[in-house]
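J.: Predicted model and sequence below, questions to follow.
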Amino acid sequence: MISVAGVTVAYGDLVAVDDVSFDVPPGFVLAVSGPSGAGKSSLLWAIAGAVEVLTGKVTVDDLVISDRPAAAAHGVVLIPQGNGLARVLTARENLTIPLLAGGRDPDEVQAAAEAVLEAVGLAESGDHLVEELSGGEQQRVAVARGIAQGGRVILADESTSELDSTNRERVLTLLRTQADRGAAVVIATHDPTVADAADGHAVMDEGRLSWARRLSVDRP
């Protein structure tokens, strides 16, 4: 369960997230839409422990999220906007190195990497350097890396923005599969198609959150 309670994030005098509260239970997908600069990314990064919360708190399964390493160790996966891949590594290495560093069995890691690359339509591109891939292909590698980690929370920041309709559906199907196995999923998006496919839809503007379609378990 993700619980966001009265969270405010500020950068100096700029308030990016303004007193936001909601819950996302396991098995649900929440879409957060809004214009550029509305605070969507800051909200996801706060849930991931990657930015400091000025007031309020974020908890995941009763653990208070205060920093990124602890959040990652607790299974909070962030798929960042701009993909965050190592461009001098291959697509496969971007998937396998974090898993191996986490102590996963090498044979299991290789099998997981191949399966998720196939799932995002990049089975033939595993040996390509990231810098050789198109923007949309890089975006799909970033999604594959996040999915391969198998977290209890998946935070996807504009992870379909550069994709055509076929590959957008691939990614949405994968994120839905993560929810079906019990993860709580939050997607920041500009795309109304993505928002329509989610279980709930929140809208951010100037750091404030309102509801287009509320999850039944959210706070009133």
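T.: Perfect, thanks for sending it. Numbering: from 1, shown residues only.

J.: Going by C-alpha atoms from here, please, whenever you check contacts or count neighbours.
T.: OK.

J.: show me where this structure has strands.
T.: In the chain, strands defined by DSSP state E lie at 2-11, 14-24, 29-33, 55-60, 63-64, 76-79, 153-157, 184-189, 200-205, 208-213, listed in chain order.

J.: Turn these into TSV, including mean neighbour count and distance to residue 122.
T.: As requested, the strands of the chain are arranged in TSV below (neighbours: other Cα atoms under 10 Å; distance: least, Cα to Cα, whole Å):
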stretch	mean neighbour count	distance to residue 122
strand 2-11	20	31
strand 14-24	20	31
strand 29-33	27	24
strand 55-60	19	32
strand 63-64	14	35
strand 76-79	26	17
strand 153-157	27	19
strand 184-189	27	22
strand 200-205	21	30
strand 208-213	16	34
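
J.: how about those, which one is nearest residue 48?
T.: Closest approach to residue 48 among those (Cα to Cα): strand 76-79, 6.1 Å.

J.: Excluding its own residues, what touches that closest one? List them.
T.: Residues outside strand 76-79 that contact it (Cα atoms under 8 Å, 6 or more residues apart in numbering): 44-45, 48, 142-143, 146, 149, 151-157, 159.

J.: picking up where we left off before, tell me which of the strands of the chain lies nearest to residue 124.
T.: Of all the strands of the chain, it is strand 76-79 that lies closest to residue 124, at 22.1 Å by Cα to Cα.

J.: Do a quick rundown of the helices in the chain.
T.: When secondary structure is read from DSSP state H, the chain shows helices at 40-47, 68-73, 91-101, 106-119, 135-149, 165-180, 192-197.

J.: try this one side by side with the last:
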Amino acid sequence: MSLEVKEGECHAVLGPNGAGKSTLLKTITGTVVPTAGEIQFLGEKINGMSTHKIARKGVSLSPENRRLFPDLTVHENLTIATIFTDETKSKENLNFVYEIFPRLKERVSQKAGTMSGGEQQMLAVGRALMMDPKILLLDEPSMGLAQIIKEQIFNGIKKIKETGKTILIVEQDSTMVMPIADKISIFEHGHIIFEGTSNELKNNDSIKSAYLGL
């Protein structure tokens, strides 16, 4: 498999459970070690690097299970992710997170463990953004959420994209990512069976029917 994400691009990876989407992100971040092949980030091979070192290179993941600190507040969860950024940039990032997800600002002193699933997802995305990454990895940000909450989260992701941030997003809900993705790849059993723009996907009836249920 060969997958390229260009700088400033929002690249979405779609496909059914077990297709290898989340494994892709885990491999990029170093939590899964590939048995073959090479992963390059900004021209540098990152295979075999520690997750900490990869993060310092500018790779930040909002994981599928969120992995928040339930006993810490919204503010604490966000600011704990600022170890790689200076104070001025951290304040800018924090203000931007509160701008795209106003609900987090309303709940700044609330413990993460007492928040709804949608609020926790906003917090997970915000925390990943606080690291000021060169590429933002998002793993299933809409999973298990009501439609109205999905829309709020993807409105936030759209605003992140508009800043020029490079985004790689793994998702099952094609209707949420197609409007914002510059490029879409569809996985099946670890293989790419389609790659193109949203318009190209819309015009590919066989792929839409077989893999997306559209």
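T.: Noted; the coordinates are in hand. Please read these numbers as outputs of a predicted model, since none were measured by experiment.

J.: could you dump the strands of structure 1 to a markdown table with distance to residue 173 of structure 1?
T.: What follows is these, written out as a markdown table (distance: least, Cα to Cα, whole Å):
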| stretch | distance to residue 173 of structure 1 |
| --- | --- |
| strand 2-11 | 21 |
| strand 14-24 | 19 |
| strand 29-33 | 11 |
| strand 55-60 | 24 |
| strand 63-64 | 28 |
| strand 76-79 | 16 |
| strand 153-157 | 13 |
| strand 184-189 | 12 |
| strand 200-205 | 16 |
| strand 208-213 | 20 |
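
J.: To residue 125 of structure 1, which of those lies closest?
T.: strand 76-79 (19.7 Å).

J.: what's the most buried one of the helices of structure 1?
T.: Between the helices of structure 1, helix 40-47 has the highest mean count of neighbours, a mean of 26, where neighbours are mean count of other Cα atoms under 10 Å.

J.: so who does the equivalent of residue 132 of structure 1 over in structure 2 touch?
T.: The criterion is TM-score structural alignment: under it, residue 132 of structure 1 has residue 114 as its aligned partner in structure 2. Taking Cα under 8 Å, 6+ apart as the criterion, residue 114 of structure 2 is in contact with residue 70.

J.: Distance-wise, check residue 114 of structure 2 relative to residue 147 of structure 2.
T.: 21 Å (Cα to Cα, to the nearest Å).

J.: thinking again about what came up before, quick one, which of the strands of structure 1 is nearest to residue 111 of structure 1?
T.: Judging those by Cα to Cα, what sits closest to residue 111 of structure 1 is strand 76-79, at 19.9 Å.

J.: give me the stretch of structure 2 that that closest one matches.
T.: Applying TM-score structural alignment, one finds that strand 76-79 of structure 1 aligns to the residue range 59-62 of structure 2.

J.: Quick one: average offset of the matching stretch versus structure 1, please.
T.: Per the superposition on structure 1, stretch 59-62 of structure 2 and its aligned residues are separated by 0.7 Å on average (mean Cα distance after the TM-score superposition for structure 1).

J.: How about residue 140 of structure 2, nearest residue that isn't a chain neighbour?
T.: Nearest in space to residue 140 of structure 2, with sequence neighbours left out and distances taken as Cα to Cα, 6 or more residues apart in numbering, is residue 171 at 4.6 Å.

J.: Map that neighbour onto structure 1.
T.: Alignment of residue 171 of structure 2 against structure 1 is given by TM-score structural alignment, with residue 189 as its counterpart.

J.: doesn't residue 32 make contact with its match?
T.: Yes. A contact is recorded between residue 189 of structure 1 and residue 32 when judged using Cα atoms under 8 Å, the distance being 6.2 Å.

J.: list the residues that contact both of the two?
T.: Shared contacts of residue 189 of structure 1 and residue 32, defined by Cα under 8 Å, 6+ apart, are found at residue 195.

J.: centroid residue for structure 2?
T.: The C-alpha lying nearest the average C-alpha coordinate of structure 2 belongs to residue 138 (Cα atoms, centre = their mean; 1.2 Å).

J.: show me the contacts for residue 196 of structure 1.
T.: With contact set as Cα under 8 Å, 6+ apart, residue 196 of structure 1 has no partners.

J.: where does it sit relative to residue 115 of structure 1, distance-wise?
T.: Distance of residue 196 of structure 1 to residue 115 of structure 1, given as Cα to Cα: 27 Å.

J.: same question, residue 41 of structure 1
T.: 29 Å.

J.: ok, now residue 141 of structure 1?
T.: The separation that residue 141 of structure 1 has from residue 115 of structure 1, given Cα to Cα, amounts to 12 Å.

J.: next one: residue 165 of structure 1
T.: From residue 165 of structure 1 across to residue 115 of structure 1, the span is 21 Å (Cα to Cα).
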